[in-house]
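Engineer: turn this into a structure:
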Amino acid sequence: MTNLNYYKLGGSLEYKHPTYVVRQADYALYEGLKNGDLCYVLNSRQMGKSSLRVHIMKQLKEQGIQCASVDLTRIGSHVTPSEWYGGFVSELLRGFGLSRKVNFGTWWRSQEFLPPKQRLSELIDDVLLTEFSGKVIIFIDEIDSILRIKFKDDFFAFIRACYNQRADNSEYQRLTFCLLGVATPSNLIADTNRTPFNIGRAIELTGFKLNEIDALIRGFEGRVARPKAIMEEVLKWTGGQPFLTQKLCQLICNSSYSFLEHQEKQCVEELVQNQIIENWEAQDEPEHLRTIRDRLTQNAENQTGRLLGLYQQILHQGEIPADDSPEQMQLRLTGLIVKQQGKLRIYNRIYAEIFNQAWLDKILTNIRPYAQMLNAWVNSNFQDESRLLRGQTLQDARNWAADKGLSDLDRRFLDA
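Structural biologist: Just a heads-up that it's a prediction; the model follows:
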C-alpha cells in the first residue's frame, strides 16, 4: 500500500486495516461485552463508532462468541411496526448465519397471532438462545435513525426488559446488546411515563492521542523527514478527531510540500489553511464540516437558538462547566464541542477557525429578526434602552420566538 492510498476517509475501516487506531474504548468495550454488560457507544458522527464495532465483533468471534450486527438504516424509518420488526428479525437471522436453517417468511407468518415486538422475543427465546449454547451479542448500529419513529420507545424498553429478564431467567445472562449511534441515553426512551433507559455501561470514545497512533505515523515514512514531528502538528490542528486526523494525514501524503526538517509547523499550517479552512464548504469532501454545521443550525427539535447561544458562551469564554444538561448533550452530539476535565470546549483548532465569531454572527442574524437591535444592546453593556423592542415590534418578536428554543440572552432581551 503506497502513501497515496494508505489512509481511508469515510465508512468503516475493515478488520486489521493498517490505519485502525486502538483506543481505550477498544479495551473497555471488549471487556464489557465479554463480561455480559449491556454497552452503548453514543457519540457524534465520524468518531469511529462503526469501525470500533467491526473490530470488536471480529475479536469476540475469534473467542467463539456468537455476534451479529444490525444497521438500522437498512430497515428504514417510514415503516409500520410489523414491517420494522420483520426487517430486524430478518437481519438477525442473516447476521447469525441462520437464514438457511430458519426460513424467515415461514417463521414470521407462523407468529402472526403475536404482536411484532413479541415475535422478536420469541425469536430470541426459541431460536437464538436455543440454537447457540454460549454467549450471544447483538450489535445495533445507527440507532439515531429510528429516534423519530413512534414505536422506538417500545423497542428500547424491550432491550431493557431483556436485560432485566436475567433476574428471572438465567438463559438471558448469555444475551447482551451493544448500541451505537448519535444519541443520548435519554433519547432512547422519551416517554416520561416509562422508566428511562438507565441501564448498561457507557463507553467513552475519545479522540486520538499521540501515544496511540503509531499506525498513522507509519504512513508518513519515506514521505516526510520527521514523521512523528509532523503528526504532532497534525494533532495540534485536529485535536485527535478521527476523521479530520485521517484526512489531514492523507492531504500531507498527497501534497507537493517537501516537509523539510524543522519546517513541519509552517508546512502543516499552510496545508490546513489552503485545503481545509479556506472556502471550506466547497472543499469539504467527504462531507464532515457541513454535517456539523447542519446539526447545529437545522436542529429538528427547534433548539437551534439555544444551541447557538450555548456555543456563543463557549466561544467567548473558551470553556464552560459541563453539567450534562439536554442542551449541552445535544451540542456535544454535533461534534463541535468536546467534554474534557469537566469542561466543554471547542473540539479543535480547525473547528474554532471555521465556526468562529464572524460565522456565528452571520447565522444568528439569519435566524433572529431583531439581531441588529440585540447586538447593539449587548455592545452597550445592556445599558442602551433605546435598543429594546417596544409595542407591536416586541409582540411580533415574541410571537416569532414562541416555538423557538432560544438562548438565555434572547430571553433576557425580549423580557427587558
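
Engineer: C-alpha only now, for contacts and for neighbours.
Structural biologist: Fine.

Engineer: quick check: end-to-end length of stretch 272-280?
Structural biologist: Stretch 272-280 has its terminal residues 10 Å apart, counting by C-alpha to C-alpha, to the nearest Å.

Engineer: to compare against the first, here's the next sequence to fold:
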Amino acid sequence: NKLLRWFCASVTRKLQLESKLNEYWDEDIGSIESCTVYFQDYLLSITDNLIVLAIDEVDYIFQSPEIANDFLSMLHSWYGEAKEVKLWQKLRIVLVKSTEVYMAMNINKSPFNMGKAIDLSPFTLEQTQELAQRYQIELLPQEQNQLMRLLGGHPYLVNTTFYYIKCHNASLESLIKTSAADTGIYSNHLHQHLQNLQQYPELKTAFEQVLRTVAPVELEQVLAFKLKSMGLVVQLEGNLVLPSCDLYRRYFYSVFFGI
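Structural biologist: As a prediction, this is how the structure comes out:
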C-alpha cells in the first residue's frame, strides 16, 4: 500500500498535477485497485496527451518477490486494458532492467512478455572508441583492446569507466589493476551479480563450471539461457558458453575458488 501510494504521488508530481490520492484511494478495494482507479479516473482522464511511464532499474523490486508480483501484475493488467479501453491507450510503459526475472511468477501476468523487448548489445570496438571521444579521452590501440577484453563491451561498465577516468583524472592502467577488487569502481555491479547467483544455487553451480576452464562449456539449455540473460556469459554454438568478459572471470573465480 505504501509503495503504490508513493508511486502514484511521484507520477502526479512529475506531471505537475495536484495530488488527489485521498480522494481516490479506497482501503476497502485494496491498493492495486485504488492505484488503477487513480490512473484511470484521474491521471489519464485529465489530459489529452500521451503519458510515458518509464521505470528504470526495475531489478531492485525483485528483491521483494511478493511486492514485485503484485506490482508487475498490475502493469501487465494495464497493458491488457489498453487493448479494449481507449483511455488506457494514452499510457506508454517503458521498463528498464539489467537481468532476467527468475522469481515464481505467472507468465500470463508478467509485463516482460508484453509489447516490444529491446536488448542492448555489447559495444563494438568502434562504439567504444566513439564514447571515449565524447568523454574527450584518448586511448592508445593497446588500451582499447585491453578495455574490450576486460569488459567485453558491456555498455554500463564501459560508460562507468570513462566517467570515472574523466572525473578523477585516473589512468586506465590503474583501473584495470583494481578492476576485480571489492573496492574497485565495478564493485557494486559485481556484488549485485554475486547476490543474484547466491539466490539461485543452480545458476551459481553452472557458472562455477564455466569458470573452471578456459574452453567453452556446454550447459543445460535453460541454464545457458539464464546466465546469458544475466550478461554473465556469451553463448556460442548450441549451449556452449564462455564468461562474457575477463572482469567476470577474474572476480568470480576469486570469490568462488579463493584464488
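
Engineer: ok, which stretches of the stretch 51-200 of the second structure are strands?
Structural biologist: 51-55, 91-95 (DSSP state E, counting those that start in this stretch).

Engineer: quick one, which of these is nearest to residue 185 of the second structure?
Structural biologist: Evaluated with C-alpha to C-alpha, the strands of the stretch 51-200 of the second structure place strand 51-55 nearest to residue 185 of the second structure, the distance being 24.8 Å.

Engineer: buried deepest among the strands of the stretch 51-200 of the second structure, which one?
Structural biologist: Among the strands of the stretch 51-200 of the second structure, strand 91-95 has the highest mean neighbour count (mean count of other C-alpha atoms under 10 Å), at a mean of 16.

Engineer: the second structure: helices as residue ranges?
Structural biologist: Counting by DSSP state H, one finds helices in the second structure at the ranges 2-14, 21-24, 31-38, 65-81, 125-134, 141-151, 155-168, 172-177, 187-199, 201-211, 221-229, 246-257.

Engineer: just to revisit the earlier point, nearest to residue 83 of the second structure, of the strands of the stretch 51-200 of the second structure?
Structural biologist: Closest approach to residue 83 of the second structure among the strands of the stretch 51-200 of the second structure (C-alpha to C-alpha): strand 91-95, 11.6 Å.

Engineer: now that closest one on the first structure. Mean distance?
Structural biologist: With mean C-alpha distance after the TM-score superposition for the first structure, strand 91-95 of the second structure departs from the first structure by a mean of 1.6 Å once superposed.

Engineer: where does that strand end up in the first structure?
Structural biologist: Here strand 91-95 of the second structure aligns to the first structure at residues 175-179, judged by TM-score structural alignment.

Engineer: got the contact list for that stretch?
Structural biologist: 33, 36-42, 129, 135-141, 143, 159, 163 (C-alpha atoms under 8 Å, 6 or more residues apart in numbering).

Engineer: can I get the strands of the stretch 51-200 of the second structure in JSON lines including distance to residue 139 of the second structure?
Structural biologist: Converted to JSON lines, the strands of the stretch 51-200 of the second structure look like this (distance: least, C-alpha to C-alpha, whole Å):
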{"stretch": "strand 51-55", "distance to residue 139 of the second structure": "34"}
{"stretch": "strand 91-95", "distance to residue 139 of the second structure": "34"}
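
Engineer: right, so of the helices of the second structure, which gets closest to residue 103 of the second structure?
Structural biologist: The closest of these to residue 103 of the second structure is helix 65-81. By C-alpha to C-alpha, the value is 6.6 Å.

Engineer: once aligned to the first structure, how far is that closest one on average?
Structural biologist: Once fitted to the first structure, helix 65-81 of the second structure is off its aligned match by 2.5 Å on average (mean C-alpha distance after the TM-score superposition for the first structure).
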